[in-house]
Structures are given as C-alpha cells and as structure tokens.
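S.K.: Pasting the sequence and the predicted coordinates here, then a few questions.
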Amino acid sequence: MGFFCRDTILFPILIIFGCSCFYFCSAKDTITSSKYIKDPETISSSGSLFILGFFTPENSTNRYVGIWYKTQSNIVWVANRNQPLKDSSGTVKIFEDGNLVVLNGQNQIIWSSNVSNTAVNTTCQLLDSGNLVLLDNSAENIFWQSFEHPTDSFLPHMKLTSNKRTGEKLRITSWTSLSDPSIGKFFITLERLDIPEIFIWNGTRPYWRSGPWNGRTFTGIYYMNSFYLKGFRIIDDGEGTIYSSFSFPDVTKFILFVLDFQGVLYEKDWFNDTIQPQQNYSIQTSECDIYGLCGSFGSCNPNSSPICNCLRGFEPSSRMEWDMKNWTNGCVRKTTLQCEKVKDGRAQGKEDGFLKLQMVKVPDFAERSSSSEETCRSQCLENCTCVAYSYSPEIGCMSWKGNLIDIQQFPIGGLDLYVRLAYSDLEKGRHVRTIIIIIAIIGTIIIAFGAYVLWKRIVKHSERKSKNRWFSRLRKGEEYSEKAQDINIVELSRAKLPDLLTYDFEKVAMATNNFDQSNKLGQGGFGPVYKGIFQDGQNIAVKRLSRASGQGLEEFMNEVIVISKLQHRNLVKLLGCCIEGGEKMLIYEYMPNKSLDTFLFDPSKQKLLDWRKRFIIIEGIARGALYLHRDSRLKIIHRDLKAGNILLDENMNPKISDFGMARIFGGSEDQANTRRVVGTYGYMSPEYAMEGLFSEKSDVFSFGVLLLEIVSGRRNSSPHNNEDTLSLLGFAWKLWNEENITMLIDPKIYDTNLEKDILRCIHIGLLCVQELARERPSMSTVVSMLNSEIVNLSPPKQPAFIQWQSLLCSTSNEGSQGLFSNNTVSITEICGR
C-alpha cells in the first residue's frame, strides 16, 4: 500500500518535470504552438545578436513587441507599431490558425502575421540576420518573414523590392517620433527601375534620392565607392522584380541603415561586437540633399552663397522670390533655343550647343538608351525636346526632356551633365573665360615684376653680415648665444638642425603674390599667415613673423627645431623656413579648412561638424598630444593648445600647429618652471598661470577645455549663464552637479542615440580640467578613455577657473574678442582667484 502511494505521487511529478524540460530545453530562438513568451520574456537568435521581446520607447508608457540588436536602444523592427499594448500583460504566440500573433491581457489579437495559407503546425524562428520567419515544422516553407514587412531599418540581406509589372513596392517607413514607432510620414522605396534609384518620400512628395545606380555605386552619393559600401547590389530577378540589397563579408563589422522620423537616413556601424554603434552618421550631408531645393534648372552647391544658382543661360523665374531665398519656382531660359525658332518658322541662326557641368548629381526623370557617347550627343541635339544628356560607360546614354530637377554640384564624384543652350549663351561664356585668362596673364606678369623689384630692394637694404653669421650657425647646429641670458634658448640652439629646406625670399614672395591681402589666411599673435602656391603647384601656408611681435629668434628657433623633428598625422608638417635679413618665415603644408575655431564658433558653419567629425577631431588632437608627450624622440609640452591652433585638412582631420611656445623636456624631466608665462586665456592650467609650473598635465588641462568647447560649440572665455559669471568650465560643473549635463551638448549634434558617447566625452573633459595637476589623467589614459579601453571613469572633481571674471581680470592683456580666435598670447600679469 505504501509503495502504491509513493508511485502515485512520483508519476505526475515526473510528467510535470518532463514538460518543463521540454519547454526550457527547446531552442531559445523559436516560438511554437506550445512555447510562447509573455512580457517581459524574450527569445534570442542562435548567436545572441538579435532579441525579440517587449519594449517601451523613451518618454512613453506603451509596450511594443520588437526586435533589437543586442540592446533595446537598437530597435530594428516593431510588430504592433500601430496598436500598442497599454500594460505589461502582452503575449506573443502561435495562434490556432498557424499565424504569429500578439495578444493583450484580454486575449484579444492586436497584431497578426495575417497569412491566409499557413499550415496548422508552424514555428516562428528569430535568425541571426535579424529576420523573424514563420515556417512549417519541416522548415521547408516560409509563410511570412519580417524582412518583407520592415519598419524603419534596412538590414544586411534584406531586399528592398519593386515590381515592374504590378507596381508593388516594399517600403521602409520611419517612426512618427522618438517615442512613437507608429508609421511616420517618411518612407523609402526603390524607383526609376530602368536606371534604379533609392528615394525617400515625405508623404507623396520626394524628399531625397540617391541618384542613378551605375552597377557599383549610387552616383548621387558622391562619397560612395566600392569600399565604402562594399556588398551593395541591385538585382533583376528576371520575373519582373528589381531589388536592392547589401551584405558585408567582414564578420567583425555590422552595419545597418535607419530612417529617422525627420526623414534623415543614418548609417550605423558596430565593430568587434560592441554594444552601441561606434559610428552613426547621416547619408544626407547638406541642405542640398533635399529634393528639388533649387527648383527647375537650378543647381545647389552647399559651398556657395547662396547655395542655389541658376544654370548658365537661365535666370530666376521670380527675382524677388529668389532674392528672398525662395527657390522653389526655379529658373527659366534667357534665350530661345535655335531649334525652337526653326520649328516656329523664324529666321535661322547658329546651332544650339551644350554647356558641360562636371561632377554633378544628374537630374531626376532620366530616359536611358544603349547609344554610344557620340550618338547620345547627336540624338539629343537633333531632338528639340531634349534639354540635356549625360553619358556613363556603366549606365549608357541618359537624356532629359522638360524641366531639369534636383541638380547638385559635388566636390568629387558625380557625373558630367550636358545642358542644351542657345549658341549666344555659350559664346558669352567663352568671352568671359577669354577675358579672365587675359587678365590673369597680365596680372601674373605685373605681380612677378613687382615681386622682383621688391626683392631687389630688400636685398639692397638687408643686414647681410648679421644674417649670414646667424644663418651659418643655425645650419651647422652651433650654439646661438646672443640671448644666453635665457637658458631655454641656449638649450634649444644646441640641437642639431636636421636637413630642412630653406627658401629664398623672392620665391616665397612670388608664391604669396607679394603677401597680398587676398591671400591672408589669418593674423596670429606673432604675425600674419598667408596662402601661397609654388610654381610646381604645391599649396603652402607661410607664417611671416612680424618684426614688432614678441616672437624673436628664440621662438623662431624653437619652432623650427621642434617641429622639424616631429612626424605624426595629427601634427602640421613644416616644409621649410626663410631667413632674409630681418625676415623670418616658416613654410607649412596648407590646410584648406583653416583652423577649428572657424567652424566651431561660427553658427553658420557649426552644422558642418556633426558628432562623428567632432569625435574624430577630439581623438586626433589627443593622439597628437600623446605623440608629443610620449611617442616622439623629444618629450614636448605644447603650452598653447587651443581651437585656433588646431588646423583641419581637406578631410577635416585635425593637425596641431604653432609650436612657438613649445618646450622640450629632458628624458628625466617631468615638470619645469618659467618666469615668463605665455599662452591664451581660458586654456592655461592653474599651476601654470599662477606659479609658472608646466608639465604634461598643463597640456591635458588645455585639451580638456578644448574638448568641452568642441562638444558644446561654446568658448570657454565667454559667460555661460544668466548671471554672466560662469566660464564654460563653471557652467559644465554646475550642470554636472545638477545631473543636467545634457544641456551642455551643442543642439546641432544632439541625438539620443549618441547621447551616451557624447556624455562620456564630457566626463573625460571634466577629468582633464580638474584643479590639481596630479588628479588629471595623462594623455595616454585620455586616449584609452576615448577608445573605451577604460570602461569605468572616476567622478570628476571641481575644475579650475569656474568664474568667468577670473579669466579676464586683466582685460588690457586680452586681444580681440571677435568671432574667431586671434592667437592672443604673452600674458604677463595674472589675477588671483
């Protein structure tokens, strides 16, 4: 009897245990008729890359079922986007008809895969591609998949389809807002299937287009190439469907594209299994990317002012509207085409011709043919309705009739467009070019003659004897002892000057058009900087030391010796020097984008620096400073890191410049003292400004100030609150203590998806500007922090100089307070805090 009771009790326990084991031991990436998930349960793909579950958007209380990449901040698909759950009682399961459904707490279906021909027994599986598939138990037939019903994300291997026969198109649709994933007003489709293009639509109106596909790239995305978007392809399946897809063979990299609620298409890049995207930037790069911004026969160039201009031979249809920057009505032709005159029976004249526009995004509504380039031109010329043509070996002949819409000028890439003009309009252009060439030739002759005369006069009155004696010592590396009272210049002059090009004054004068004001790039604390072009076409920047400036042979020797021994991608390159009598000049590589402050503090240019570019600049400055401190043959303290001394090359990469104040340390030296405090208000560390002590940590302080300026888009040497008392450091510290530090972020770069990365940079900046030098991190630690090699950051302590008045107490010593920095230096009096 006892055995019978014991057996009766154990049997149901074993059944329950077996069922539980079946439920929990089944695949973690599937939902079956017997396995479902309830809020907040989840399933994950086999490689744990993607997760399906319940989530609540920011600033919302609604619950949704979605798929995310690693974390809920990376949502890539939403099921019930238009039917949110109002509480946490939701369930995802396989319904009795075989469909995947989302049920609320009352077991009402609020979303369904809604397939009519499913099998009775189906399984839903989340794949490592991020695709959620509904299939039969044999896994042979897929009845439904999320890739065919996307929300706002375009993932690798997903197909953006368009059917030629039925006109049916797959859409990628934006959210309504950051807190509402319901279908928004922007969506992406594949259009113009004869020459495929990707379009973003704002309702029924086109908002952006990619330009024609040439078999390798979209020609309207000028920076796109086979490396940048490797794996992109457009395929015709032969059954009427065209689709665009992409994939990346690099397993260490994951990329997807997201259409945000404002119609901006972002690329998000993950590297080496990171949780958050390490790169997040917009495919649209300027206002010119807005479809048809300049109207018909208008061309948009983000680097011109105004950005819209009528094509040659055309004029605004309404001058008043055009002057008010309302360009939507576009431009009209000035001169009637000859072919139209012939058609109307009017007198004949010279034949129409074509104006060549290079490197442009060609207009919308192209018609394609397989004609050769020569035939393409002749066919367009013979057809009076043809207003333009373009030829690409990959695409073939493209021609346009009617208005030309959405033309954009590119700095590189794009295609050549030939616009039909009346012969007289072409002749006007030729006359203008001829006049310009003649004026340029005459001007060059006059300038060359003037430069020669000037050089002869300088040579005649130069102090040859003094110059030759000093220059000989400089070349031989002998000790320069004229200023022996300053121990620093004695130490520097003992260094051996490496092989460095020296330039004649005449050559430099000719390169700069005799230092013409039109070539002046800026005014530094020690003299002007000019742009020049040598006869071989090399662009240069010439720093011409003013004789009245405070920088004499000491600073000049210092900069020549220091920078000539440095080689780093984030340091400006010194090409040579020029010494003629009293003239002292340094010749650098030319930086076309000038200095960082010209972008950072100019409201009209700040938008050109998105967060990706700003972070690259921050990291580049940090690596340049680290090289100076630790990795170069010399240990160098710059002593004047600031926005005005960070130059930007053509790719907006930063380069540290102006080494006139730099100091070389011996191998065992960590700190030095000076009686002459030099630098720029707002960037000097407290121990340097107050006591003349400087070290690596002095540069770290300056870097911290610069980092906070880059993130905020504000100067440190200006008031930053209503009381007009706080410096940028004080303002940042106040917001940090109030746990409101996001208010410091420049609104032009603020993005909730980037907020974590930006706040980390602010945290690093505050650590760098702490009052005590020993508490600041070294530059090597800063670089590790920026690269997230150091995950946990210590809390910062109060910065120095939090009061604005303390920075500017001696206003007579401060230079220009204009929009851009003026390299103000050489302060000699410091007020106590």
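M.R.: Yep, it's here.
S.K.: contacts and neighbour counts: CA atoms only from here.
M.R.: Noted.
S.K.: Helices of the stretch 551-700 of the chain, start to end?
M.R.: Along the stretch 551-700 of the chain, counting by DSSP state H, counting those that start in this stretch, helices occupy 553-564, 597-600, 611-626, 686-691, 696-712.
S.K.: Select, out of the ones you listed, the one closest to P316.
M.R.: helix 597-600 (31.2 Å; C-alpha to C-alpha).
S.K.: List the contacts of that closest one.
M.R.: With contacts defined as C-alpha atoms under 8 Å, 6 or more residues apart in numbering, helix 597-600 is touched by K605, Q606, L608, L609, A643, G644, I710, G713, R714, F820, S821.
S.K.: quick revisit: which of the helices of the stretch 551-700 of the chain sits most buried?
M.R.: Counting by mean count of other C-alpha atoms under 10 Å, helix 696-712 has the highest mean neighbour count of those, with a mean of 27.
S.K.: Tell me the spacing between F471 and G581.
M.R.: For F471, the distance to G581 equals 10 Å [C-alpha to C-alpha, to the nearest Å].
S.K.: which one of those two has more residues nearby?
M.R.: Taking neighbours as other C-alpha atoms under 10 Å, F471 and G581 compare with G581 leading, 18 against 14.
S.K.: can you give me the strands in the stretch 651-800 of the chain?
M.R.: Remark: strands assigned in the stretch 651-800 of the chain by DSSP state E, counting those that start in this stretch are 654-656, 663-665, 671-673, 693-695.
S.K.: one more structure, for comparison:
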Amino acid sequence: MNFALVLIPMWVLTTALIVTIIEARPEPTISTTSGHILLVEEQPIIQFSAKMEAQSPGLPEVRVIHHQDLNKRILIALIVASTLLGGILLLLSCCWIYRQKTSKHSNEKTQRTIEVPKGTPLSALMVEFNSLRLGSRKGSVVGFNYQLLEAATNKFSESNVLGEGSSGPVYRASFDGKFIAVVKKVDGLRQDAEREFENEMNWLGKIRHQNIIRLLGYCIHGEARFLVYEMMQNGSLETQLYGPSHGSTLTWHLRLKIAVDVARGLEYLHEHCNPPAVHRDLKSSNILLDSNFNAKLSDFGLTVTSGKNKENKKLSGNLCYVAPEYNLDGKLTDKSDVYAFGVVLLELLMGRKLVEHKAAAESQSIITWAMPQLTDRSKLPNIVDCVIKDTMDLKHLYQVAAVAVLCVQPEPSYRPLITDVLHSLIPLVPMDLGGSLRIADCVVSA
C-alpha cells in the first residue's frame, strides 16, 4: 500500500480548509474624508472613539477587529488537520500490520502437515497430498503425516526395504499404487541425526537441478525422522558396480555419462548454488540412478557452505573418498569434492572396491595400487574393468585416466576445478547421452 497516494490528497484538503478559514476573516473598515485615508491604529477602544468623535463628528463608526480571534481560528484548524492526518496514519498502519500477518499465515498454511484421520482411504489421502503438493510454492517441503507413510510402506514392512543407508533403512513407498517414492528413516537417537536431518531439508528444500535428488517431503514422529525422495529405479552406483550384476549393465559410454552427470551436479553446487556449497560426502553409494541411468547426487546431511570449516569433522564412511588435507587438518574447499569425484571416476574405470584385503592385518588402498599403472599407457588397459575392456577408444581411455589422476592429487592446488573436469569429459560422451560426441567419431580400438 502506497501511503503517499493517500496522504497527498488529504494534505491538499487540509491546506484548502486552512486557506478558507483565513480568507473568511473580516477586513478592517477604512473611511475617507476629503480624500484623506484614515488608518486604524491599535489603540484602546474608548480613547480611539473619543478622539474620532472630537475630530469628525459626522463620520461613520470605525470597527476594530482583534487578531486574537483570528489566531484562535487558525490554531483550531491546525489541530483539526493534525488530528485528521494522525488518524489516517494510524488507520493505514493497522491495515499494513494486518496485511503482513495475513500474508505470513498464508505462507505457513502452504507448508502445513497433511492431517490423516484414522480410517481415511488412501485414495482420499492422495487427493489431499496432490492438491497440497501442487499448490505449495517452489522450494517448499511438504510435511507428511506418519499414518500416510505407514500406509504407503505397508507399515514399514521388510518386503519394502530397498537397502540400508548410513542413517537408517530405506523403504519403497506406494501412494495409491500410482505414485512411487522412497522413504528414508533417520534414526533420531543417533548422534548428530537431528542436525543432519535439518541440514538436508534446508539444502534440498531450495535446490532444483536435474542431477540432484529431489526431496518431496518429511515426517517427524516421536524420535524418528523420515525423508521422502523421488524414486530412483536403478538404485545406487555402488549397487550397480558391486551388486549381483557386477557392472554388466554399465557400458563404457554409460559410465562416462554417469561421470558427466555427477560433475554437472557438483558444478551446480560449486558455481551456481547460492550460497556455494561443498557436498562433503560424495561416494558411489550416494550417487543414485533413475530408470534411464541418469545420475543424481543424494545425502546432503553433511553439506556445508563453501569456505566454512566445521568443528564437527565427521567423515565419509570410507576414508578413501576423503581428501588428505581434510583428513589431516580439517581444511575444506570445493577441491575436496573434486578429490572424491576422482575416486568415483576410478571406480567407474576399474570396477573394483576401493580397499583390497591382501592379508589378515594388511589392506591396501586401490588408489595407491592403481596410481603407477594409471600413468603407464602400456599397463592401463590391463586394470580396466573386464566388463568394458576393449570396448573404448584408447585415446578416450587415456584421457579419462589422466583426469582421474589429476583429481586425486594430494595437493589441492594441483587438482582442477570441477568445471574443467566437466569440459574434459563431455566430448567423450555421445550426443544421445548428453555429451557432444558424434557416433561416427567413435572408433573402437581392439
């Protein structure tokens, strides 16, 4: 509401009122005798009248007006005008406060929790859920009622368990048999669980990117916390590489596409997110794949604003993904994510777990073992995953290996920016998979 548009007309009316009062005052009476003007002087009425009668007995009586009456009228007019303006300002202020409260109440209403009375059919619940989800503003997170999640997961039955995450089990949820989602249970009794739960909601509630998992909603029930995500039909990259299929469904070009998708997600966090963020927990189990093997980053419980070093130095479950500088002295930058990306790229290249157990009391990091062979072109083809061996252009293989070696350099300043990594990998991915490589340029080397 623009106060000036209301105050200006009121001020004009008040000014006109004052001018009218002033112009309505009586003018002093002026008499002339023999061409001479008699001026009225401020003298006592008795003395002035006597003098005039002595000098000119035939002249009309001169009236004397006191200025005190005029001043009183002006003062009254000013008081009335000020009172009127004050009342208008008070009224406008009350209207503005009421409007702000109404707007705040409306925003809170868009994020209300779905209330589920006992015995309500699931189809009726979905009507309410869809109307709320579609009506909420961008960036908001829908609050689910516990009964709705319980019904969608068949009371969190073991048959609906998709896996076990770092924070708890993950369930498949079917809403009315049409809408499928994933429900992750966060153990509220676990240390830092509440902080990570709030952190993930804050980040994913405002992030919208094709390579970052979409958070649909949340639920708080007693000590338990639940997060609801979009369904990713092909699970995690870790499951694809080391599960029953042992990476057989991941071709060379499909692996490069996954690497490009992950790099795009990280580039968004580092370069375009406001404020810029460091994922801090990038690993193959946190890279999820949809039905078309589009990769999306997940698990943002440890994500922090870029440039901030947290006192809580909780690390990824596998130290092989953790940059050396963060492991030693807690230094955290976007180059920490680049190091973890390099490790994931090596997994895609070799199809091996990051730690090999050679003896009961001895284990060796796959990075330490592979590094000398990655830089030797004669040995490099021998450490490639047997599923994709001899299916790629050797020049492309050398280039991917070189990018991986740069990303896992111990010194952060030697690592490239994720944007540079992305630009190095896009030309190796076919156009139909989101890259710039033309199929005619794909020369398979034996």
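M.R.: Alright, I've got the coordinates. Nothing here was measured: the structure is a model prediction, and the numbers come from that model.
S.K.: What would you report as the TM-score here?
M.R.: Their TM-score after superposition, calculated using TM-score structural alignment, normalised by the length of the second structure, is reported as 0.62; 292 aligned residues with a C-alpha RMSD of 2.5 Å.
S.K.: returning to what we had before: of all the contacts of helix 597-600 of the first structure, which comes closest to G353 of the first structure?
M.R.: Among the contacts of helix 597-600 of the first structure, L608 lies closest to G353 of the first structure (C-alpha to C-alpha), at 37.6 Å.
S.K.: That closest one - nearest residue in space that isn't next to it in sequence?
M.R.: Excluding the flanking residues, the one nearest L608 of the first structure by C-alpha to C-alpha, 6 or more residues apart in numbering is F599, at 7.6 Å.
S.K.: which residue lines up with that neighbour in the second structure?
M.R.: Aligned by TM-score structural alignment, F599 of the first structure pairs with Q240 of the second structure.
S.K.: One more: S685 of the first structure?
M.R.: That one, S685 of the first structure, aligns with A323 by TM-score structural alignment.
S.K.: about what we covered before: out of the contacts of helix 597-600 of the first structure, which are inside strands?
M.R.: Assigned to strands by DSSP state E, none of those qualify.
S.K.: Max pairwise distance over these: which two?
M.R.: Largest separation among the contacts of helix 597-600 of the first structure by C-alpha to C-alpha: L608 and S821, giving 18.8 Å.
S.K.: Next one: the counterpart of I258 of the second structure in the first structure from L608 of the first structure, what distance?
M.R.: Counting by TM-score structural alignment, I258 of the second structure corresponds to I617 in the first structure. I617 of the first structure sits 13 Å away from L608 of the first structure, going by C-alpha to C-alpha.
S.K.: now do D504 of the first structure
M.R.: 39 Å.
S.K.: more neighbours, those two?
M.R.: More crowded of D504 of the first structure and L608, by other C-alpha under 10 Å: L608, with 16 against 12.
S.K.: The more buried one maps to what in the second structure?
M.R.: By TM-score structural alignment, L608 of the first structure lines up with T249.
S.K.: How about S369 of the first structure?
M.R.: For S369 of the first structure, no residue is aligned by TM-score structural alignment.
S.K.: show me what contacts S369 of the first structure?
M.R.: Contacts of S369 of the first structure by C-alpha under 8 Å, 6+ apart are G396, C397, M398.
S.K.: most surrounded residue in those?
M.R.: M398 leads the contacts of S369 of the first structure on contacts (other C-alpha under 10 Å) with 24 neighbours.
S.K.: returning to that earlier point: so which of the contacts of S369 of the first structure belong to strands?
M.R.: G396, C397, M398.
S.K.: Could you report the neighbour count for the match of S685 of the first structure?
M.R.: 26.
S.K.: Who's the closest spatial neighbour of it, skipping the chain neighbours?
M.R.: Nearest residue to A323 of the second structure, sequence neighbours excluded (C-alpha to C-alpha, 6+ apart): S336, at 5.4 Å.
S.K.: what's the counterpart of the one you found in the first structure?
M.R.: Using TM-score structural alignment, the partner of S336 of the second structure in the first structure is S698.
S.K.: Pretty sure M684 is one of the things that match touches, is it not?
M.R.: Yes: counting by C-alpha atoms under 8 Å, M684 is a contact partner of S698 of the first structure at 7.0 Å.
S.K.: quick one: common contacting residues for those two?
M.R.: Common neighbours of S698 of the first structure and M684, using C-alpha under 8 Å, 6+ apart, are R639.
S.K.: Adding distance to R6 of the first structure as columns, could you present the contacts of S369 of the first structure in JSON lines?
M.R.: Formatted as JSON lines, those follow (distance: C-alpha to C-alpha, whole Å):
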{"residue": "G396", "distance to R6 of the first structure": "85"}
{"residue": "C397", "distance to R6 of the first structure": "88"}
{"residue": "M398", "distance to R6 of the first structure": "87"}
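S.K.: what about the strands in the stretch 351-500 of the first structure?
M.R.: Using DSSP E, counting those that start in this stretch, strands in the stretch 351-500 of the first structure cover 353-361, 367-369, 386-392, 396-401, 407-409, 415-421.
S.K.: buried ones in the longest one?
M.R.: Judged by neighbour count (16 or more other C-alpha atoms under 10 Å), strand 353-361 of the first structure contains these buried residues: G353, F354, L355, L357, Q358, M359, V360, K361.
S.K.: Show the end-to-end separation of stretch 375-386 of the second structure, please.
M.R.: One end of stretch 375-386 of the second structure sits 19 Å from the other (C-alpha to C-alpha).
S.K.: Run a quick neighbour tally on G165 of the second structure.
M.R.: 14.
S.K.: How about D385 of the second structure?
M.R.: Neighbour count for D385 of the second structure, taken as other C-alpha under 10 Å: 20.
S.K.: which residue packs closest to V769 of the first structure, ignoring adjacent ones?
M.R.: F701 (4.8 Å).
S.K.: What is the aligned counterpart of M201 of the second structure in the first structure?
M.R.: The alignment partner of M201 of the second structure in the first structure, by TM-score structural alignment, is V560.
S.K.: what's near enough to touch that match?
M.R.: Residues in contact with V560 of the first structure, defined by C-alpha under 8 Å, 6+ apart, are L574, C577, L586.
S.K.: just those residues now: which is nearest M652 of the first structure?
M.R.: Among the contacts of V560 of the first structure, and counting by C-alpha to C-alpha, the member closest to M652 of the first structure is L574, at 18.8 Å.
S.K.: which residue lines up with that closest one in the second structure?
M.R.: If you follow L574 of the first structure across to the second structure using TM-score structural alignment, you land on L215.
S.K.: Quick check: the nearest residue to its match once chain neighbours are set aside vs G188 of the second structure, distance?
M.R.: Counting by C-alpha to C-alpha, 6+ apart, the nearest residue to L215 of the second structure once its immediate chain neighbours are dropped is Y229, at 4.6 Å. Separation of Y229 of the second structure from G188 of the second structure (C-alpha to C-alpha): 19 Å.
S.K.: One more: N294 of the second structure?
M.R.: According to C-alpha to C-alpha, N294 of the second structure and G188 of the second structure sit 31 Å apart.
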